[in-house]
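Q: Below are the sequence and a predicted model for it; my questions follow.
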Amino acid sequence: MAVALVAVVLCLLVLGGAYVRLAPLDPARWHQPVEAAQDVDLAGGAVRVIPAPKGTLQALDAALQGLPRTRALAGSVQEGHITYVTRSAVFGFPDLTTVERRGDEIRMFARLRFGVSDLGVNRKRLERLIAALQ
């Protein structure tokens, strides 16, 4: 009985891990305008708003594209609106970061796809990106 229970639990963990890695990310859902106009920390993410001198969006795009396990999901620098997916190293949990130029500011919204709390991972990612611009 105990062996069967362990087998069922392991099977559920494998299936859950496969779902996290293979579940589609719909750009229509995740590639949305960043509505927050000021810095906000959330349980599952964070928003940061910074000044946008010339070249800031391009520098952020290069920094994000250079992060491990990160790729663009939708948008482009030319559009002034890009959403990226960054996956965690071990389980492959996807976090989404949307970067958008609005007038003379850049709005960034980083959030988790699964769960309730990201343990501050997205806030820290945004803070590292901002620090890299300095």
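A: Structure received.

Q: make it CA atoms for all contacts and neighbour counts henceforth
A: Fine.

Q: Pull the contacting residues for the residue sitting nearest the centre point of the chain.
A: Centroid-nearest residue in the chain, with C-alpha atoms, centre = their mean: L96, separated by 2.3 Å. If you count contacts by C-alpha atoms under 8 Å, 6 or more residues apart in numbering, L96 has them with 30, 83-86, 109-113.

Q: For A72, state which of those is nearest.
A: Y84 (4.2 Å; C-alpha to C-alpha).

Q: Just confirm that closest one is within a strand.
A: Yes. Per DSSP: H, G, I helix; E, B strand; the rest coil, Y84 lies within a strand segment.

Q: okay, pairing it with this:
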Amino acid sequence: MSGKMIIGWGLGLFCTALVVLGAYVRLAPSDPELWHSMPEQVENRDMEGGAMRVVAAGPNGLSRFDMIARDTPRVKVLVGSVGEGMVTYVARSGFWGFPDYVTARQAGDTLELFSRLRFGRSDFGVNAKRLDNWISQI
């Protein structure tokens, strides 16, 4: 086999792997039972793969947050509702479509937010930036 042929096969396999990875990231099902949850203690902090925020948002904070989240491109409700007091959204990155899960819960006059990635270890601060942006719009 010639060197050009080996390079061609290698490039073809690499491209195929990228397509398969991209399809998996976009098409893997999201289990609502797994992602529609909150830690026992929510506090203002950034983590390697996500962020938590606690916001004094008043009794209708979740309703306002829900409108902002739904108005954001590539964000869809996974499960829950404002009426239930807790909603989990799937927010996808632009190019690859990597999913992040954002759970928002109304606790009295406080809004508790928990945003985390699904794939990988680090989100490079994306979840914290998204939460802070949405909070600034409330």
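A: The structure has been received and is ready for your questions. Everything quoted here is computed from the prediction, not taken from an experiment.

Q: Same list (the contacts of L96 of structure 1) but as CSV, adding neighbour count and distance to L64 of structure 1.
A: Formatted as CSV, the contacts of L96 of structure 1 follow (neighbours: other C-alpha atoms under 10 Å; distance: C-alpha to C-alpha, whole Å):
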residue, neighbour count, distance to L64 of structure 1
W30, 18, 17
T83, 24, 10
Y84, 24, 8
V85, 25, 9
T86, 23, 9
F109, 26, 13
A110, 28, 12
R111, 25, 14
L112, 22, 16
R113, 17, 18
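
Q: Which one of those residues is nearest to V8 of structure 1?
A: The closest of these to V8 of structure 1 turns out to be R113 (C-alpha to C-alpha; 25.5 Å).

Q: Please, where are all the strands along structure 1?
A: Using DSSP state E, the strands of structure 1 run over 40-42, 45-51, 70-76, 81-87, 94-102, 105-112.

Q: Structure 1: which residue goes with I7 of structure 2?
A: By TM-score structural alignment, I7 of structure 2 lines up with A2 in structure 1.

Q: Return the residue of structure 2 aligned against G120 of structure 1.
A: Under TM-score structural alignment, G120 of structure 1 pairs with G125 in structure 2.

Q: For the closest residue to its match other than its chain neighbours, the count of nearby residues, please.
A: Nearest non-adjacent residue to G125 of structure 2, counting by C-alpha to C-alpha, 6 or more residues apart in numbering: G50, 7.2 Å away. Neighbours of G50 of structure 2 under the rule other C-alpha atoms under 10 Å: 25.

Q: What residues of stretch 82-102 of structure 1 count as buried?
A: By neighbour count on 16 or more other C-alpha atoms under 10 Å, the buried set for stretch 82-102 of structure 1 is 82-87, 93-102.

Q: go on, stretch 42-62 of structure 2?
A: Under 16+ other C-alpha under 10 Å, the buried positions of stretch 42-62 of structure 2 are 46-47, 49-55, 57, 61-62.

Q: Without its sequence neighbours, what residue ends up closest to S76 of structure 1?
A: Nearest non-adjacent residue to S76 of structure 1 (C-alpha to C-alpha, 6+ apart): I82, at 5.2 Å.

Q: Contacts only, for the one you found.
A: 31, 72-76, 98-100.

Q: Quick one: map it onto structure 2.
A: So I82 of structure 1 corresponds to V87, using TM-score structural alignment.

Q: State the distance from the counterpart of R111 of structure 1 in structure 2 to R45 of structure 2.
A: Aligning on TM-score structural alignment places R111 of structure 1 opposite R116 in structure 2. According to C-alpha to C-alpha, to the nearest Å, R116 of structure 2 and R45 of structure 2 sit 12 Å apart.

Q: shared neighbours, those two?
A: The contact sets of R116 of structure 2 and R45 overlap at A51 (C-alpha under 8 Å, 6+ apart).
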